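*Asks:* quick one: sequence plus predicted model below, questions after.
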Amino acid sequence: MDLMRAADRLWPVLNRVAKGHTAVYRATGGRVGHRFPGAPPMLLLDHVGARSGVGRTTPLVYVQDGESIVIVASKGGHPKHPAWYHNLRANPDTTIQVGSERRPVRARVARPDERGRLWSKAVATYGGYQGYKERTEREIPLVVLDPRSGARAPDHA
């Protein structure tokens, strides 16, 4: 069995783990799930389905870049982009939870002039991204979450 077929079989399990992670993160106000010993920091990304319109939440590794946050649409080196990436392209205004803080943000794909610097920061935060890049033929998008001034995050997604 090739690596991608094995990965496709693993996604349902990973989705269940992500739902549990999200539930614990929210229930503890980010005290559990934001940081684990020896692991990069995690946030919760709220996003709306591009076709379904259904609200979803996904835990993701993040990189702080000034006032903005960067997330990596790697999907573990899978040949296709993650669903949340397509959802953010369709609905870029969203919220994130970083620890106990909920923030309104606007998503955008990193510009070519910032991509190299941001990729280096992402790999320094989580070295696995480099292996994902080598595993796939697609360019892995870097998504910048810029603060939305004047917007207020909802109490809960």
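*Replies:* In hand now; what should we look at?

*Asks:* contacts, neighbours, all on C-alpha from now
*Replies:* Will do.

*Asks:* what residues sit buried inside the lengthiest helix in the chain?
*Replies:* Identified as the longest helix of the chain according to DSSP state H is helix 3-27. For helix 3-27, a neighbour-count test (16 or more other Cα atoms under 10 Å) marks 18, 21, 22, 24, 25, 26 as buried.

*Asks:* state the next helix or strand along the chain beyond that helix.
*Replies:* Next helix or strand after helix 3-27 toward the C-terminus (DSSP states H and E): strand 42-48.

*Asks:* picking that back up, and the longest helix of the chain, how far out from the chain's middle?
*Replies:* On the basis of Cα atoms, centre = their mean, to the nearest Å, helix 3-27 sits 13 Å off its chain's mean C-alpha point.

*Asks:* stretch 144-152 too?
*Replies:* From the chain centre to the centre of stretch 144-152 is a distance of 16 Å (Cα atoms, centre = their mean).

*Asks:* what about that stretch, start to end distance?
*Replies:* With Cα to Cα, to the nearest Å as the measure, the first residue of stretch 144-152 is 19 Å from its last.

*Asks:* could you do stretch 133-143 as well?
*Replies:* From its first residue to its last, stretch 133-143 covers 15 Å (Cα to Cα).

*Asks:* what does that stretch rub up against?
*Replies:* Defining contact as Cα atoms under 8 Å, 6 or more residues apart in numbering, one finds that stretch 133-143 is touched by 70-74, 77-81, 107-110, 115, 118-119.

*Asks:* do the same with stretch 74-88
*Replies:* Stretch 74-88 is contacted from outside by 4, 7, 47-50, 58, 73, 107, 129, 131-138, 140-141, using Cα under 8 Å, 6+ apart.

*Asks:* one more structure, for comparison:
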Amino acid sequence: MSARTATARFLGSRRWIMRLAPAIVRVDRHLHRLTGGRVTLLRLAGLPTVRLTTVGRRSGARRETQLLCLPVPGAVVVVGSNWGRPRDPGWAHNLRARPDAAVTVDGRTIPVRAREVRGAEYERLWERLLRYWPGYGAEREWAGRPLPVFVLDLRRSA
């Protein structure tokens, strides 16, 4: 693990960082726009990310969110931590209502089908996610709720 990644993992479990979430999201959004998606704060830290595009469950509008992800064969796993806040993020509600979405990685957009995991699969993935990003444990504690976990199955375009 690189020093940048180790530092990011350390900072990711600090509550004061969560208070900076709005500013971090704004900076990341600007970096993404300015570089055509080639640079994000998580990527600078050496962490894999996806830009998730969902459709708003009520508005029908396209919504984009940059997320840390755990790559697995044929899919990516994302967590609805919402920076340790008590409510699930909007994108999680959108995926529950409309599981067909897209992820953009390295400027390439790939359609995905989301499924929220539960039960034994959740527990198995949760342990793996905690090893990958220990901050999820702190975020779950701060949020006071189980954090939803979604597997985004990559679909090949026809």
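*Replies:* Perfect, thanks for sending it. Note that the coordinates shown come from a computational prediction; the quantities given were computed from them, not determined experimentally.

*Asks:* next step: the contacts of stretch 74-88 of structure 1 restricted to strands.
*Replies:* 47, 48, 58, 107 (DSSP state E).

*Asks:* looking at the residues you listed, spot the one nearest residue 12 of structure 1.
*Replies:* When these are ranked by distance to residue 12 of structure 1 (Cα to Cα), residue 58 comes first, at 13.8 Å.

*Asks:* residue in structure 2 matching that closest one?
*Replies:* Here residue 58 of structure 1 is matched to residue 65 in structure 2, going by TM-score structural alignment.

*Asks:* ok, that match - how many residues close by?
*Replies:* Residues lying near residue 65 of structure 2 (other Cα atoms under 10 Å) number 16.

*Asks:* hmm, back to that, Throw the buried residues of helix 3-27 of structure 1 into JSON lines and include distance to residue 152 of structure 1, thanks.
*Replies:* What follows is the buried residues of helix 3-27 of structure 1, written out as JSON lines (distance: Cα to Cα, whole Å):
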{"residue": "18", "distance to residue 152 of structure 1": "26"}
{"residue": "21", "distance to residue 152 of structure 1": "24"}
{"residue": "22", "distance to residue 152 of structure 1": "21"}
{"residue": "24", "distance to residue 152 of structure 1": "23"}
{"residue": "25", "distance to residue 152 of structure 1": "20"}
{"residue": "26", "distance to residue 152 of structure 1": "18"}
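
*Asks:* how about the contacts made by the spatially most central residue of structure 1?
*Replies:* Nearest to the mean C-alpha position of structure 1, by Cα atoms, centre = their mean, lies residue 60 at 3.9 Å. The contact partners of residue 60 of structure 1, taken as Cα under 8 Å, 6+ apart, are 42, 43, 44, 45, 71.

*Asks:* for residue 98 of structure 1, same thing?
*Replies:* Applying Cα under 8 Å, 6+ apart to residue 98 of structure 1 gives the contacts 30, 34, 42, 43, 44.

*Asks:* output the residues you listed as JSON lines; include the columns neighbour count and distance to residue 93 of structure 1.
*Replies:* Below are the contacts of residue 98 of structure 1 laid out as JSON lines (neighbours: other Cα atoms under 10 Å; distance: Cα to Cα, whole Å):
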{"residue": "30", "neighbour count": "21", "distance to residue 93 of structure 1": "22"}
{"residue": "34", "neighbour count": "26", "distance to residue 93 of structure 1": "22"}
{"residue": "42", "neighbour count": "22", "distance to residue 93 of structure 1": "20"}
{"residue": "43", "neighbour count": "27", "distance to residue 93 of structure 1": "16"}
{"residue": "44", "neighbour count": "25", "distance to residue 93 of structure 1": "14"}
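
*Asks:* and residue 5 of structure 2, how far from residue 78 of structure 2?
*Replies:* According to Cα to Cα, residue 5 of structure 2 stands 18 Å off from residue 78 of structure 2.

*Asks:* then residue 108 of structure 2?
*Replies:* Here residue 108 of structure 2 is placed at a distance of 18 Å from residue 78 of structure 2 (Cα to Cα).
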